[in-house]
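Student: what follows is a predicted protein model with its sequence.
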Amino acid sequence: MEISSLHQLFLRHPNAFTDSRNCIENGIYFALKGPNFNGNTFAREVLEKGAAYAVVDDAAHAGQERTILVDNVLNTLQELATYHRNYCKAKVISLTGSNGKTTTKELIYAVLSTTYSTIATKGNLNNHIGVPLSLLTIAPETEMAIIEMGANHQKEIAMLSAISQPDYGYITNFGKAHLEGFGGVEGVIKGKSELYDYLMDNNRYAFLNADDAIQKEKLSSHIKKIGFSQTDHEYYNIRMIASEPYVSLSFEGQTINTQLVGHYNFTNCAIAVLVGKYFNVPIDAIKSAIEGYVPENNRSQLIKKQGYEILLDAYNANPTSMKAALESFQKNTANTKILFLGDMFELGEEAEKEHQYIAELAKELGFDEVYLVGENFYKTTSQYPKFKTFEDLKAHLGTSKIPSSSILIKGSRGMALERILDSIYS
């Protein structure tokens, strides 16, 4: 079937899904395959559950009514998403970077949705499957679409850019994330900058943090850009006023008091201000949207309970975000400051060195107590309490009460360090 014909079916049934366990009635099922599963085998099941059509690439499952046989389901999903993106009139803003993508996406969404019909990537649907599914949520009336793009190896951002074809793009930062797949920090810079390559090749616009030396260098060429800076008056002037405990910033005579902690969240807020200003969102609407944004899902959540002040930042971690979190937390004025740090994943050959560095940084910054959790932190030469598994830490906390204090909890998603909360409160 031609993509244009499939798109006509999609317009009549505008819900695409790939998980047969979560069938969308009257939607279109895309039967993806992977190393350990074959979605084709569930085509009959989803049709019986109420799906309108099932797109398959295995002829053995294509004989039944309302199945559509294609050469490759994943390719078809991606091609349909691009076709739909161009069919609709929405401006597409694509975001990538090592840290802060999701928070930035949510802040920009909060700002733009005050004035425009806006959609944004849900959750972390930011890969080669999630980006197409996100694009397919654009409705004919949608005016703005914010698409988050994640990557852990070269050429992935190039592919996602080709699928989403953004009108505007922004890279939050270049940090020590996914070093194993990218092949080191230079690989990260090269891989993330594939978004800049797309924007430049297609005469599109880039949003810029002009105080980030790498961004400024990468965007010093012929690419069209809209930027902010605290000091360079060539760009919109957005300044950080405070970051303890919450970030406050100043723009055009307005003070914006956020509910986000840590100086590293300033740039996430500033880019949302910049995007809003560029798209003529009234300044009072920008202020209201950012001040009303409350982080969740274990991202920079500030929890005050039973005498504890806990900064829960356990959604993800890499050496860059870990360093920023520790340095910001060190400025906390609490009498007692305690760290719970979990392993950082996907660092490859750099894992031992980076975990040792973070352990030494924690000592240098002088926290009152530090608990290190995970196989990599367990291998460090730190004299702090080390626990190979979460269960080991939990057992220790069962016999050792944590005093009322200010606590930072940070680690990669796989560590699920939010589980510590029950042990702290008990």
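Tutor: Okay, I see it.
Student: okay, CA-based contacts and neighbour counts for the rest of this
Tutor: Fine.
Student: I figured Ile138 hits Lys89, correct?
Tutor: No - using CA atoms under 8 Å, Ile138 is not in contact with Lys89, being 9.2 Å away.
Student: more neighbours, those two?
Tutor: Neighbours per residue, other CA atoms under 10 Å: of Ile138 and Lys89, the larger number sits with Ile138, 26 against 16.
Student: how deep is Lys363 tucked in, by neighbour count?
Tutor: 16.
Student: confirm that it sits in a strand.
Tutor: No - per DSSP: H, G, I helix; E, B strand; the rest coil, Lys363 lies outside any strand segment and is helix.
Student: where exactly do the strands run in the stretch 301-426 of the chain?
Tutor: Under the criterion DSSP state E, counting those that start in this stretch, strands of the stretch 301-426 of the chain are mapped to 301-305, 308-313, 337-342, 369-373, 386-387, 406-410.
Student: next up, a second structure to put side by side with the first:
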Amino acid sequence: MTIEVLYQIYLKHPKVSTDSRKIAVGGLFFALKGPNFNGNTFAEQALREGAEYAIIDEDEYMHNERYLLVEDVLTALQQLGTYHREQSGAKIIALTGSNGKTTTKELIHSVLAQKYNTIATRGNLNNHIGVPLTLLTIRKDTEIAVIEMGANHQKEIEFLSQLALPDHGYITNFGKAHLEGFGGVEGVIKGKSELFQHLISHEKHIFWNADDPIQAEKLKNYPNKTGFSKGNIANYQILFLSADPYVKLQTEQTEINTNLPGAYNFTNAAIAVVIGLYLKVPLVKIKAGIEAYRPENNRSQILNKKGLEIYLDAYNANPSSMKAAIEAFDKIPAKSKTVLLGDMFELGDEAPMEHQAIADLTANLSFDGLYFVGKNFSRVKTDGNTFSSFEDFSDYLKEHPLEKGAVLIKGSRGMALERILDIL
């Protein structure tokens, strides 16, 4: 079956599912394969649950005309997403980076939605499956789509760029994330920069942070760019006012109060301002969009629980984001401050050194309590408390509950440190 024929079927049934337990009634089910499952085996169930057609790639599951046979289901999904994007009149803004992608995406979406019919990547569907799924949510009236791109190895951002074919792009930063897959920090810079390379080769527009020396070097000879700076060296000057505890910034004599703690969130908000201004969103509406956004899903949240002011940033972590969160937490005004840190994943051979560096950082700051959780953190040299597992840590807290004060919770997704909220 050709993509052109499949596309005509999609236009009549423009809902897509890849999980037979979550079928979009009247839509298409793509029978993807994984390490431990074969989606073809769920095609019949998907049709029973209400899918109109099931796209499969093994002819033994072809029972009637409601089964559509393709050479490879994943490839068909990706090609369909790109084909739909090419037929659409929507402008695509792609973003990647080591830290802050999802928060930045949500801020941009909130700003642009003040003027345009805008969609954005749902949750963190930012990989080779999530990007085409997001592209397939573009509708006739969609004017702008904000597409998040994640990666943990070389050539992945290049591939996702070829799928999404962005008109604009932005890289949040280059940090110590997925060092194992990228092959060190230089590998991270090379891998994330694939977005810039794609945009430059297609003569597309780039948004950039002029205060980032890596971006400044890579884009110094590229004219089609729009950026921000705390100084006066870019298209827009965005001033950082404070983070006490939420980031406050200013441009064109207008103050904008975010709901994001930590100075590291300044650039995330600043680029949303710049993109809004570039796309002619009135500044008053940009301010409204940013101030309306409230973080959720364990990202940059401040919660109050039984006398504790909890800074919850436990969705994910790497050495760069953890350092930024710790240093920001150190600057908040509080009578007592406790840090609960969980292991950082995908660091490869750098893991022992990077975990020790975080422990050393906390030792030089004024915290009243230090708790390190996970196999790597349990091996660091520290005056704080170390636990090899979450279970050991939770058992300890049940016997030694935290008193009043501020608490930072930060760790990789696999640690799921938000579970500690029930104990706190």
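Tutor: In hand now; what should we look at? These figures come from a predicted structure and were not determined experimentally.
Student: TM between them?
Tutor: Once superposed, chain against chain, the TM-score is 0.99 (TM-score structural alignment, normalised by the length of the second structure); 424 aligned residues with a CA RMSD of 0.9 Å.
Student: just checking, Ile129 of the second structure touches Gln78?
Tutor: Yes - if you go by CA under 8 Å, Ile129 of the second structure and Gln78 touch, sitting 7.3 Å apart.
Student: so the two - more neighbours on which side?
Tutor: Using other CA under 10 Å, the more surrounded residue of Ile129 of the second structure and Gln78 is Gln78, with 22 against 17.
Student: wait, the more buried one sits on Pro132?
Tutor: Yes - using CA under 8 Å, Gln78 of the second structure and Pro132 qualify as a contacting pair, with a distance of 5.3 Å.
Student: what do those two both touch?
Tutor: Leu163 (CA atoms under 8 Å, 6 or more residues apart in numbering).
Student: in the second structure, which helix is the longest?
Tutor: helix 73-87 (DSSP state H).
Student: what about the helix or strand following it, distance to the chain center?
Tutor: With elements assigned by DSSP states H and E, the helix or strand that comes after helix 73-87 of the second structure is strand 91-96. On the basis of CA atoms, centre = their mean, to the nearest Å, strand 91-96 of the second structure sits 13 Å off its chain's mean C-alpha point.
Student: what's the angle between strand 91-96 of the second structure and helix 73-87?
Tutor: 130 degrees (axes from the mean of the first three to the mean of the last three CA atoms, to 10 degrees).
Student: on average, how far is strand 91-96 of the second structure from the matching bit in the first structure?
Tutor: Aligned to the first structure and superposed, strand 91-96 of the second structure gives a mean residue distance of 0.4 Å (mean CA distance after the TM-score superposition for the first structure).
Student: contact partners of that strand?
Tutor: By CA under 8 Å, 6+ apart, strand 91-96 of the second structure touches 101, 105, 143-150, 161, 164-172, 192, 195.
Student: strands - which of the residues you listed land there?
Tutor: 144-148, 168-171 (DSSP state E).
Student: out of these, who's the most crowded?
Tutor: Within those, most neighbours by other CA under 10 Å means Ile147, with 31 neighbours.
Student: which residues of the stretch 201-350 of the first structure fall in helices?
Tutor: Residue ranges of the helices in the stretch 201-350 of the first structure, as given by DSSP state H, counting those that start in this stretch, are 213-218, 266-278, 283-292, 319-330.
Student: deepest-packed of these, please.
Tutor: helix 266-278 (a mean of 23; mean count of other CA atoms under 10 Å).
Student: what helices or strands is it leaning on?
Tutor: helix 101-112, strand 205-209, strand 224-229, strand 246-251, helix 283-292 (3 or more CA pairs under 8 Å, 6 or more residues apart in numbering; DSSP states H and E).
Student: and the first one with strand 144-148, angle?
Tutor: Which is helix 101-112 of the first structure. 170 degrees.
Student: now do helix 101-112 of the first structure: distance to the chain's middle.
Tutor: The answer for helix 101-112 of the first structure is 10 Å, by CA atoms, centre = their mean.
Student: over to stretch 416-426 of the first structure?
Tutor: Centre-to-centre, stretch 416-426 of the first structure and its host chain are 24 Å apart (CA atoms, centre = their mean).
Student: and if you look at stretch 336-344 of the second structure?
Tutor: Here the centre of stretch 336-344 of the second structure is set off from its chain's centre by 22 Å, with CA atoms, centre = their mean.
Student: pull out the buried positions in stretch 292-303 of the second structure.
Tutor: If you call a residue buried by 16 or more other CA atoms under 10 Å, then stretch 292-303 of the second structure has these buried ones: 293, 295, 298-302.
Student: which other residues reach it?
Tutor: The contact list for stretch 292-303 of the second structure, computed with CA under 8 Å, 6+ apart, reads 103, 106-107, 110, 258-261, 309-315, 418.
Student: which of the residues you listed sit farthest apart?
Tutor: Using CA to CA, these reach their maximum pairwise distance at Ser110 and Glu309, which is 26.6 Å.
Student: quick one: which of those two has more around it?
Tutor: Using other CA under 10 Å as the criterion, Ser110 of the second structure and Glu309 rank with Ser110 on top: 25 against 17.
Student: secondary structure class for the most far-flung residue of the first structure relative to its centre?
Tutor: Farthest-out residue of the first structure from its mean C-alpha position, per CA atoms, centre = their mean: Gly63, at 40.3 Å. With three-state DSSP as the basis, the three-state label of Gly63 of the first structure is coil.
Student: now it: how far from Phe30 of the first structure?
Tutor: According to CA to CA, to the nearest Å, Gly63 of the first structure stands 16 Å off from Phe30 of the first structure.
Student: swap in Ile223 of the first structure?
Tutor: As judged by CA to CA, Ile223 of the first structure and Phe30 of the first structure stand 37 Å apart.
Student: the more surrounded of the two?
Tutor: Shown here are Ile223 of the first structure and Phe30; by other CA under 10 Å, Phe30 has more neighbours (24 against 18).
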